[in-house]
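J.: need coordinates for the below:
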Amino acid sequence: MGKYLVLFLLLMGLVGCEPTEPVAPTVSVLTEAKTDDADQAFEKVTPDRQLIFPDDHGEHPTFKTEWWYLTANLTDDNGNEYGLQWTQFRIATSKSDNPGWGSPQIYMAHAVITTENSNQSAERFARGGIGQAGMTNSPYRIWLDNWVWEAEGDNPFPGKLHFADEAMAAELNITNQGELILHGDDGYSQKHPAEPRASYYYSAPFLSVDGKLTLNGESFKVSGTAWYDREWSSSMLANDQQGWDWFSIRLDDGSALMAAQIRAKDNKAYTFGSRSWPNGKVIPLKNGEIYLTPLSYSTTSGKTLPMKWRVDIPSQEIRLSVGVLRKEQWLPFTFPYWEGPISVTGSHQGRGFMELTGY
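T.: Got it, this is the predicted structure:
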């Protein structure tokens, strides 16, 4: 437990000053780090930067936080449904580029496999600079211990993801069936109505997946769809923001929907999202165009969370009812949150994932 405590304290040190009231750890690490040393200030997200590929598939160590995020809705040969999540986070304690054990880069990885009746989850940490975790652009490879996403070229697709931890394992082949989608204003994704809080954010929402899952010693062939998110920032959230509700959905008409809101202390949520198609067409959804309404709540792991939602986007003639595969998905990680597979009915049918933080 010692190394986890040390890493936790290091991560909390990113917040700067002590908050005046309790703040969820997931939210704290995404607020701006305060420093009196201009040379140690993290790079800012600005609207005039153009994302460039394949370079921006790689790391951005001059920014405070970033993540590589995969969620997949899978089915086995018997029609059983599975949700899979793999994430690798990079969190910097300073802007320095010290080598070895002095590296300021800390990596955290999450892996989750969900069925209708069970959940297997694992969390790992490593410090950058010692080879235990990291990322290379060519060939594309991101790893922490034996959890690895790798590809032959400088693009993540086609790629292979494999991880194993005690009672679960996954070996997946991942191919991209569409274009990359830049959220917001060509990848500049604003997160606050007034303050300059933003991230660089793009997705690959049109992924096909096949491979094998292992749970409690039993293996299953699976196939399905997946969604890949890449995001990095140095000050994504403001002090008056409390957490977010995020939905990624593949709709039955072939389009993909990302809809999210960041909740604030004054109960006014900032909404953002996009609707996209495999040919690269994307319609940004701005603040005020998305209505996310909780319909019912459930208590799980001591948290009362909205488990049924209505998603209304009048400009897109979208009106969805959202239900979860499994309610007990509060993930007890160092930075805890709820994440799990969902299905939608209404104006469209579809499957995807929901994430709730800051509760």
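J.: every contact and neighbour count from this point should use C-alpha atoms.
T.: Will do.
J.: could you pull out the strands for the stretch 51-200 of the chain?
T.: Secondary structure of the stretch 51-200 of the chain (DSSP state E, counting those that start in this stretch): strands at 65-76, 81-92, 105-114, 119-127, 133-136, 141-144, 147-151, 159-165, 168-176, 181-182, 188-190, 198-215.
J.: columns distance to Pro314 and mean neighbour count on top of these, output as TSV?
T.: Shown next, in TSV, are the strands of the stretch 51-200 of the chain (distance: least, C-alpha to C-alpha, whole Å; neighbours: other C-alpha atoms under 10 Å):
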stretch	distance to Pro314	mean neighbour count
strand 65-76	27	22
strand 81-92	29	22
strand 105-114	32	22
strand 119-127	35	19
strand 133-136	41	20
strand 141-144	39	22
strand 147-151	38	22
strand 159-165	37	18
strand 168-176	29	20
strand 181-182	22	24
strand 188-190	21	25
strand 198-215	22	22
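J.: in CSV: those, plus distance to Lys221.
T.: Output for the strands of the stretch 51-200 of the chain, formatted as CSV (distance: least, C-alpha to C-alpha, whole Å):
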stretch, distance to Lys221
strand 65-76, 6
strand 81-92, 11
strand 105-114, 14
strand 119-127, 18
strand 133-136, 28
strand 141-144, 24
strand 147-151, 19
strand 159-165, 14
strand 168-176, 10
strand 181-182, 29
strand 188-190, 37
strand 198-215, 5
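J.: Gly288: which of those is closest?
T.: strand 188-190 (13.2 Å; C-alpha to C-alpha).
J.: quick check, distance from the closest one to the centre of its chain.
T.: 15 Å (C-alpha atoms, centre = their mean, to the nearest Å).
J.: which elements pack onto it?
T.: Counting by 3 or more C-alpha pairs under 8 Å, 6 or more residues apart in numbering; DSSP states H and E, the packing neighbours recorded for strand 188-190 are strand 198-215.
J.: out of the strands of the stretch 51-200 of the chain, flag the one nearest Pro332.
T.: strand 119-127 (8.8 Å).
J.: hmm, back to that, tell me which of the strands of the stretch 51-200 of the chain sits nearest to Pro278.
T.: Once those are compared by C-alpha to C-alpha, strand 198-215 is nearest, at 6.5 Å.
J.: can you name the residues in contact with stretch 260-275?
T.: Stretch 260-275 is contacted from outside by 183-184, 191-193, 240-247, 255-259, 282-292, using C-alpha atoms under 8 Å, 6 or more residues apart in numbering.
J.: another one to check against the first:
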Amino acid sequence: MDTAGTVTLNGTASTVAGTSWFDHEWSTSALGPKAVGWDWFSLQLDDEREIMFFQMRRADGTLEPVSGGTLVAADGSTRRLAAADVQLSVADTWRSPATGAAYPSAWRVVIPSAQLDLRVQPWLAQQEMLVSFAYWEGAVQVSGTSAGQAINGNGYVELTGYAGSLQGQF
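T.: Next up, the predicted model:
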């Protein structure tokens, strides 16, 4: 959503404008008994399309059946994405100096049915949150191709369960 306001730092006020992110997580009830955490992506492309995709990871490397997402077209219409519709591979990792957890820190996201081949990477690696449990949540940049043409974007990624299983945390 578009945002404008004033930020005051050390007594100096600066006018700012940009795009804000609003997230309301209703529940973690999708975390099945075998799941250890999730990878959640929200990507906004410069052609006005948006992608929300999540995968609930099990300790054995498989995914929970509820994994999937939504592709939002420029006109606002939506299409459900099943886990099989999205090819997600980790291209790099970052190790937290605070927890020792190794988090994915770059991905290739391919959605063949939408002719999308994207690279997603954090604007900066250190975006780990140390609250009642440790997780990684932060801003990412997107580059790649759409039907063979260059495309860019921004987004947000949340990674849980890399610094220990989330079972029993909620």
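J.: so which of the strands of the stretch 51-200 of the first structure is nearest Leu11 of the first structure?
T.: For Leu11 of the first structure, the closest of these is strand 81-92, at 7.5 Å, according to C-alpha to C-alpha.
J.: what range in the second structure matches that closest one?
T.: Aligned using TM-score structural alignment, strand 81-92 of the first structure spans no residues in the second structure.
J.: try stretch 8-18 of the first structure
T.: Going by TM-score structural alignment, stretch 8-18 of the first structure lines up with nothing in the second structure.
J.: how about the strands of the stretch 51-200 of the first structure, which one is nearest Thr299 of the first structure?
T.: strand 119-127 (16.7 Å).
J.: quick one: the closest one aligns where in the second structure?
T.: So strand 119-127 of the first structure sits over no part of the second structure, by TM-score structural alignment.
J.: other SSEs contacting that strand?
T.: strand 105-114, strand 141-144.
J.: go again with 10 Å.
T.: Here strand 119-127 of the first structure touches helix 2-12, strand 81-92, strand 105-114, strand 133-136, strand 141-144, strand 159-165, strand 168-176, strand 330-331, going by 3 or more C-alpha pairs under 10 Å, 6 or more residues apart in numbering; DSSP states H and E.
J.: can you redo the ones you listed as TSV with distance to Glu218 of the first structure?
T.: Below are those laid out as TSV (distance: least, C-alpha to C-alpha, whole Å):
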stretch	distance to Glu218 of the first structure
helix 2-12	30
strand 81-92	14
strand 105-114	13
strand 133-136	29
strand 141-144	25
strand 159-165	13
strand 168-176	9
strand 330-331	23
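J.: nearest to Ser28 of the first structure, out of the ones you listed?
T.: Using C-alpha to C-alpha, the nearest of these to Ser28 of the first structure is helix 2-12, at 7.6 Å.
J.: now the residue minimising distance to the centre of the first structure: closest residue in space, sequence neighbours ignored.
T.: For the first structure, the residue nearest the mean C-alpha position is Tyr69 (4.7 Å; C-alpha atoms, centre = their mean). Spatially, and ignoring its direct neighbours in sequence, Tyr69 of the first structure is nearest to Thr87 (4.5 Å; C-alpha to C-alpha, 6 or more residues apart in numbering).
J.: ok, now which ones touch the aligned partner of Pro122 of the second structure in the first structure?
T.: The alignment partner of Pro122 of the second structure in the first structure, by TM-score structural alignment, is Val324. Each residue near Val324 of the first structure by C-alpha atoms under 10 Å, 6 or more residues apart in numbering is listed here: 116, 307-309, 339-344, 351-354.
J.: go again using 6 Å as the cut-off
T.: Ile342 (C-alpha atoms under 6 Å, 6 or more residues apart in numbering).
J.: ok, it to Met168 of the first structure distance?
T.: 22 Å (C-alpha to C-alpha, to the nearest Å).
J.: before we move on, the earlier item: next up, the contacts around the residue nearest to Tyr69 of the first structure.
T.: Trp68, Tyr69, Ala109, His110.
J.: cool, Gln44 of the second structure as well?
T.: Glu50, Gly153, Asn154, Gly155.
J.: re earlier: now the residue nearest to Tyr69 of the first structure: how far from Gly340 of the first structure?
T.: 13 Å.
J.: do Ile290 of the first structure as well
T.: Following C-alpha to C-alpha, the distance that separates Ile290 of the first structure from Gly340 of the first structure is 21 Å.
J.: kindly report the same for Gly358 of the first structure.
T.: Gly358 of the first structure sits 16 Å away from Gly340 of the first structure, going by C-alpha to C-alpha.
J.: counting neighbours, go ahead and name the busier of these two.
T.: It is Gly340, of Gly358 of the first structure and Gly340, that has more neighbours when counted by other C-alpha atoms under 10 Å, with 29 against 20.
J.: which ones are touching the more buried one?
T.: Phe353, Met354.
J.: now do the SS call for the corresponding residue of the second structure for it.
T.: Using TM-score structural alignment, the equivalent of Gly340 of the first structure in the second structure is Gly138. Put simply, Gly138 of the second structure is strand when judged by DSSP: H, G, I helix; E, B strand; the rest coil.
J.: the helix or strand hosting Arg230 of the first structure vs the second structure - mean distance after superposition?
T.: Assigned by DSSP states H and E, Arg230 of the first structure falls within strand 218-233. By mean C-alpha distance after the TM-score superposition for the first structure, the fitted strand 218-233 of the first structure averages 3.1 Å away from its aligned residues in the second structure.
J.: quick one: contacts of that strand?
T.: By C-alpha under 6 Å, 6+ apart, strand 218-233 of the first structure touches 63, 65-76, 199-205, 207-213.
J.: map Gln87 of the second structure across to the first structure for me.
T.: Checking TM-score structural alignment: Gln87 of the second structure goes with Tyr291.
J.: also Thr62 of the second structure?
T.: Using TM-score structural alignment, Thr62 of the second structure pairs with Lys268 in the first structure.
J.: now do the SS call for that match.
T.: Quick answer, by three-state DSSP: Lys268 of the first structure is coil.
J.: that one and Leu237 of the first structure: what is the separation?
T.: For Lys268 of the first structure relative to Leu237 of the first structure (C-alpha to C-alpha), the value is 14 Å.
J.: neighbour-wise, which of these two wins?
T.: Remark: of Lys268 of the first structure and Leu237, Leu237 carries more neighbours, 26 against 11, as counted by other C-alpha under 10 Å.
J.: measure that one to Ile181 of the first structure for me?
T.: Taken as C-alpha to C-alpha, the span from Leu237 of the first structure to Ile181 of the first structure is 22 Å.
J.: and if you look at Arg230 of the first structure?
T.: Distance from Arg230 of the first structure to Ile181 of the first structure, by C-alpha to C-alpha: 10 Å.
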